[in-house]
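>>> prediction below, plus the sequence it came from.
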Amino acid sequence: MDTWTRRKFLTTSGVVGGAALAAGATAWGLDELLATGSGEPDADAATLVLVTLYGGNDGLNTLVPAADSHYQDLRGDLAYGEDEVLALGEGLGLNPGMKGMKKLWDEKRLAVVRGVSYPKPDHSHFRSMGIWQTASPSGPVPSGWLGRWLDHAGDGDPLKGVSVGATLPPLMAGETTAGAAVRLGGRKLPDAWRRTCAELSHVGDDAHPLLRRAGTSLADLTKVSSAFNSTEEPDTQDPGEPRDEDEGNEGASAGGQGELGAQLDVVAKAIEAGVSTRAYSVSLGGFDTHANEKATQSRLLGALDSDLSRFLERVRKTKVGRKVVVAVYSEFGRRPRANANQGTDHGTAGPVFVLGEPVKGGFYGEQPSLTDLTDDDLRTTTDFRDVYATLLRGVLDTDPAKILDGHDRTLALL
């Protein structure tokens, strides 16, 4: 099993400042992030939430061609029957654990982009994830695609792009600008300190301007601490440094994190607080399913589904939240044929999901054929840069050609 760590991927990614990224780059605490909020979110600005599924999610058992006899033959006991999947049409259905996604599909708020990959796919986690995060299939480049977007913005605001976790992924590192990494698990203020800060925050209007500013800062600190920290003792292990993903789990983490719901909770709080962030990065690991795949992937997809459904249901209650767009991708799919260990090995193309209120739901791109394979792998039918170009233009209001080395072909899903 090809197991590797998030930190190892960061330091070998080839992106400028890889070591700095692994060390945390511009590291912020949750309290610090939320305290930057205006309290009055810009309702005209859309927000991108990028979800990375590390390890290579099996696309054929996520968007399942259950009606295809070739799928049944190739997958054997790993295959789902037509009566098990959540039917979407065209002989395809979602994994049984993705009921929230099916609801979004029925509401026409889920776009399924089929057969997504890049030219000349690579089976290496390192190389493939490096290509996805830099959007450069032709060769290494010193910046991530959202990092170049940050460079292009030109305002130097590190909070415009935020990754939730201990480390900043290469996709958020530009050549002149980098996003911020926001750790989970910040501790709340002790009661005595909170009472002291509250008392010192009461400053008269006739006080010196610096004293009034200090009072305001103390008031903000106590407000944020009370609003966003639970009374329970926080977990001392940051999700950016994964637990042993193999404990009770046949899928290796391959560099991803756990606790996606906690990461999305941070994003929701930041959106509600009116911070300046336009793009967030979160992740879920465990998808490197070389053995006993069915139960592991089903559990992971069920967690993904419930966490995303809960997140979107929460943010759609606000005007700014109704402009949130979530995109879900993995570095590659798996091979069509099951292996001897009731798992699947590294493959090529897979589906990308784009969901949210602004999304025009439906199928985009052609479903790869199971009878027209290349070296026993699925053919790519949609260039991954089409997805990125769509998100850059439709969510981040940016000319994609300036970020993607001239690539500006988009999909009609926004």
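That came through fine. Numbers count the residues shown, from 1 in each chain.
>>> only C-alpha atoms from now on, for both contacts and neighbour counts.
Will do.
>>> got a list of what the residue most central in space within the chain touches?
Note on the chain: the residue nearest the mean C-alpha position is Val51, at 1.5 Å, using CA atoms, centre = their mean. When contacts are counted by CA atoms under 8 Å, 6 or more residues apart in numbering, Val51 touches 281-284, 326-329.
>>> check Asp307 too.
Counted by CA under 8 Å, 6+ apart, Asp307 has contacts 260-261, 264.
>>> just the buried ones out of these, please.
260-261, 264 (16 or more other CA atoms under 10 Å).
>>> looking at the residues you listed, which is nearest Ser124?
Nearest to Ser124 among the buried ones among the contacts of Asp307, counting by CA to CA, is Leu260 at 24.3 Å.
>>> shouldn't that closest one be in contact with Gly286?
No - assessed by CA atoms under 8 Å, Leu260 is found out of contact with Gly286, at 11.8 Å.
>>> check which helix or strand Leu10 maps to.
Element membership for Leu10 (DSSP states H and E) is helix 6-11.
>>> contacts for the next helix or strand after that helix, please.
Going down the chain from helix 6-11, the next helix or strand is helix 18-23, by DSSP H and E. With CA under 8 Å, 6+ apart as the test, helix 18-23 has contacts from 7, 10-12, 167-170, 173.
>>> ok, and for helix 18-23, which residues are buried?
Buried residues in helix 18-23 (16+ other CA under 10 Å): 18-19, 21-23.
>>> also stretch 176-193?
Those would be 177-188, for stretch 176-193 by 16+ other CA under 10 Å.
>>> show me the contacts for Leu53.
Per CA under 8 Å, 6+ apart, neighbours of Leu53: 256, 283-287, 328-331.
>>> looking at those residues, which are in strands?
283-284, 328-330 (DSSP state E).
>>> what subset of these is buried?
Buried among the ones in strands among the contacts of Leu53 by 16+ other CA under 10 Å: 283-284, 328-330.
>>> tabulate the residues you listed (a markdown table), appending distance to Tyr80.
A markdown table is the format used below for those (distance: CA to CA, whole Å):
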| residue | distance to Tyr80 |
| --- | --- |
| Ser283 | 26 |
| Leu284 | 23 |
| Val328 | 22 |
| Tyr329 | 22 |
| Ser330 | 21 |
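>>> of those, which is the nearest to Asn249?
Using CA to CA, these come closest to Asn249 at Leu284, 13.4 Å.
>>> and that closest one, what is it in contact with?
Here Leu284 is in contact with 51-54, 256-260, 304 (CA under 8 Å, 6+ apart).
>>> ok, longest helix in this structure?
Counting residues, the longest helix found in the chain (DSSP state H) is helix 293-315.
>>> and it, what's buried?
293-294, 296-298, 300-309, 311-312, 314-315.
>>> ok, residues contacting stretch 390-399?
So stretch 390-399 is in contact with 46-48, 149, 278, 325, 400, 408-414, going by CA under 8 Å, 6+ apart.
>>> verify the stated contact: Gly343 with His290.
Yes - counting by CA under 8 Å, His290 is a contact partner of Gly343 at 4.5 Å.
>>> more crowded one of the two?
The residue with more neighbours, out of Gly343 and His290, is Gly343; 25 against 21, by other CA atoms under 10 Å.
>>> putting a second one here so we can go through both:
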Amino acid sequence: MPEMNRRTFLIASAGAAGLAAAAGAAVTLPQMFERAQQQPLPTDTGILVILTLYGGNDGLNTVIPFTDNAYYDARTDLAFGPETVIDLDGTVGLNPALTGLASAWRNDNLAIIRGVGYPKQDRSHFRSMDIWQTASPDDPTASGWIGRWLDSSGDDPLRAVNIGTVLPPMAVGQKCTAAGLSATIPRLPGDMPGVLEAMSAPDPLDTPAMAAVRADYRAYRTIDDTFRTFTDRPLPPTAATDLGKQLADDLELVAQCVRAGVPTKVYMVSLGGFDTHANERGDQQKLLTALDGAITPFLKQMRNSAYGRQVVTMIYSEFGRRVAANATQGTDHGTSGPVLILGESVRGGFYGDAPSLTDLRDGDLKTTTDFRDVYHELLDQTLGTDPEPSVGPGRRAIGFL
């Protein structure tokens, strides 16, 4: 392997993108369970699960205004007919793939927050997701909203855990980052342990960020050597489609940790593929079927667990899609969309004004609910913390908890 300059490598890795991808301690299920035995989470502690739908989910074909003629006028071949949707209140229904979420609605455990977005919305995937994850629409910032909560709420590295090998920007703070948990941790290539050993050596000139990256290299090598026998064990099979198997596996990891009483208050999972510019109907159906197939058994497990009954799950995407279908039977990048909140402590129902399908801004839905108000309520009611360090002043609760 070519010789690398250690300081150059660390400096490059310590940038915002590098921190999001590399920083934060890697943990394994045995370590999580050991912490649960040593320091179990009090059973009345709120737990937040954040499920990100990457790509811009089409909110209008997820929560469907099936009695609005403007919906059918804008989407002649893409719209779902009234006879196909899952009727919620006589005017709005769920996509037919979301049978499990419909059951949560009937149990008053699903809140649908309508028209969620932010001022002067950006249709770029990267910028819009950056805004959602940092909760900073006006000024780019290097810290995420969960990262800022971590910075202000203590020093336990397991307070927030991302399921997967790459930390999202929301999980990165100025001082703290979430831990990362994977069902399997890939074995290092044969020539990498020596490189990581050299890169991990202490250097008095390291900045705090560089020291954090160095510590992560050391942790990764230790885990690779020590926990291989545990992490090679397969998870139980799931009933999810192949497309959603990863999400189902990830939620199964979350469920195991929650039931065990692991002292984690925030879990982050994701499902990608929602950038449906063409042939959307079939592709989104597969994705929503995968989502429903993964989330439904998770919700059932949570209902049957004392810890799980304290879990609140938020499902969101970086933006919705445009009201009108495009020429390839898909939809292009839009603005606001629905946010779904699930859990035993949720007050089911609709929240926020439904955006008009005819009073548009540049062909897009107008925002009626600021996403930071959603975060404000989750931070206040579920995590029991002052929301201002994470979302700024002047936000308000919506009332879904």
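Yes, it's here. As the structure is a computational prediction, the values presented were derived from the model and not from experiment.
>>> in ChimeraX, how would I select the buried members of the contacts of helix 18-23 of the first structure?
Selection of buried members from the contacts of helix 18-23 of the first structure for ChimeraX, criterion 16+ other CA under 10 Å:
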select :7,10,11,167,168,169,170,173
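>>> which residues of the stretch 301-401 of the second structure fall in strands?
Assigned by DSSP state E, counting those that start in this stretch, the stretch 301-401 of the second structure shows strands spanning 311-317, 337-343, 349-351, 369-370.
>>> distance between the last one and the chain's centre?
Same thing as strand 369-370 of the second structure. Offset of strand 369-370 of the second structure from its chain centre (CA atoms, centre = their mean, to the nearest Å): 18 Å.
>>> cool, the third one as well?
Shown here is strand 349-351 of the second structure, whose average C-alpha point lies 21 Å from the average C-alpha point of the whole chain (CA atoms, centre = their mean).
>>> tell me the residues of the first structure aligned with that strand.
The alignment of strand 349-351 of the second structure onto the first structure (TM-score structural alignment) spans residues 362-364.
>>> then stretch 291-301 of the second structure?
The aligned range for stretch 291-301 of the second structure is 304-314, by TM-score structural alignment.
>>> and that stretch, how far from the second structure on average?
On superposition with the second structure, the mean distance recorded for stretch 304-314 of the first structure (mean CA distance after the TM-score superposition for the first structure) is 0.9 Å.
>>> now do the buried residues in stretch 54-70 of the second structure.
54-66, 70.
>>> how long is it end to end?
End-to-end distance for stretch 54-70 of the second structure: 27 Å, by CA to CA, to the nearest Å.
>>> contacting residues around that stretch?
Here stretch 54-70 of the second structure has contacts from 71, 79-82, 85, 91-95, 125, 270-276, 317-321, 323, 331, 333, 337-338, 357-358, using CA under 8 Å, 6+ apart.
>>> mind doing that once more with 7 Å?
Contacting residues not belonging to stretch 54-70 of the second structure are listed as 71, 81-82, 91-95, 125, 271-275, 317-321, 337-338, 357-358 [CA atoms under 7 Å, 6 or more residues apart in numbering].
>>> ok, now stretch 377-389 of the first structure?
Contacts of stretch 377-389 of the first structure (CA under 7 Å, 6+ apart): 114-118, 135, 335-336, 347-349, 365-366, 368, 373, 400, 408-411.
>>> that stretch maps to which residues in the second structure?
Counting by TM-score structural alignment, stretch 377-389 of the first structure corresponds to 364-376 in the second structure.
>>> ends of that stretch, what's the gap?
Start-to-end, stretch 364-376 of the second structure (CA to CA) is 25 Å.
>>> columns distance to Pro142 of the first structure on top of the contacts of helix 18-23 of the first structure, output as JSON lines?
Output for those, formatted as JSON lines (distance: CA to CA, whole Å):
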{"residue": "Arg7", "distance to Pro142 of the first structure": "17"}
{"residue": "Leu10", "distance to Pro142 of the first structure": "12"}
{"residue": "Thr11", "distance to Pro142 of the first structure": "12"}
{"residue": "Thr12", "distance to Pro142 of the first structure": "12"}
{"residue": "Thr167", "distance to Pro142 of the first structure": "18"}
{"residue": "Leu168", "distance to Pro142 of the first structure": "15"}
{"residue": "Pro169", "distance to Pro142 of the first structure": "13"}
{"residue": "Pro170", "distance to Pro142 of the first structure": "9"}
{"residue": "Ala173", "distance to Pro142 of the first structure": "9"}
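>>> tell me which stretches of the stretch 101-250 of the first structure form helices.
125-134, 145-153, 191-200, 209-228 (DSSP state H, counting those that start in this stretch).
>>> any chance of these in CSV, plus distance to Asp383 of the first structure?
Converted to CSV, the helices of the stretch 101-250 of the first structure look like this (distance: least, CA to CA, whole Å):
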stretch, distance to Asp383 of the first structure
helix 125-134, 11
helix 145-153, 15
helix 191-200, 52
helix 209-228, 40
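>>> which one of these lies nearest to Pro358 of the first structure?
helix 145-153 (20.5 Å).
>>> from the contacts of stretch 54-70 of the second structure, list the buried ones, please.
Looking at the contacts of stretch 54-70 of the second structure with 16+ other CA under 10 Å, the buried ones turn out to be 71, 82, 92-95, 125, 271-272, 274-275, 317-321, 337-338, 357.
>>> surely Pro170 of the first structure touches Gln133?
Yes - contact criterion CA atoms under 7 Å: Pro170 of the first structure and Gln133 qualify, at 6.4 Å.
>>> who touches both of those two?
Gly144.
>>> what about the residue nearest to the centre of the first structure, which SS state?
strand (DSSP: H, G, I helix; E, B strand; the rest coil).
>>> roughly how far apart are it and Val325 of the first structure?
On the measure of CA to CA, Val51 of the first structure and Val325 of the first structure end up 11 Å apart.
>>> residues in contact with Leu94 of the first structure?
Taking CA under 7 Å, 6+ apart as the test, what Leu94 of the first structure contacts is 62-64, 85-87.
>>> make it 6 Å
62-64, 85-86 (CA atoms under 6 Å, 6 or more residues apart in numbering).
>>> swap in Gly46 of the second structure?
Taking CA under 6 Å, 6+ apart, one finds 310, 382-383 in contact with Gly46 of the second structure.
>>> looking at the contacts of Leu94 of the first structure, which is nearest Asp220 of the first structure?
Once CA to CA is applied, the member of the contacts of Leu94 of the first structure that ends up nearest Asp220 of the first structure is Thr62, at 44.1 Å.
>>> any idea how far that closest one is from Pro351 of the first structure?
8 Å.
>>> now swap in Gly24 of the first structure and tell me
30 Å.
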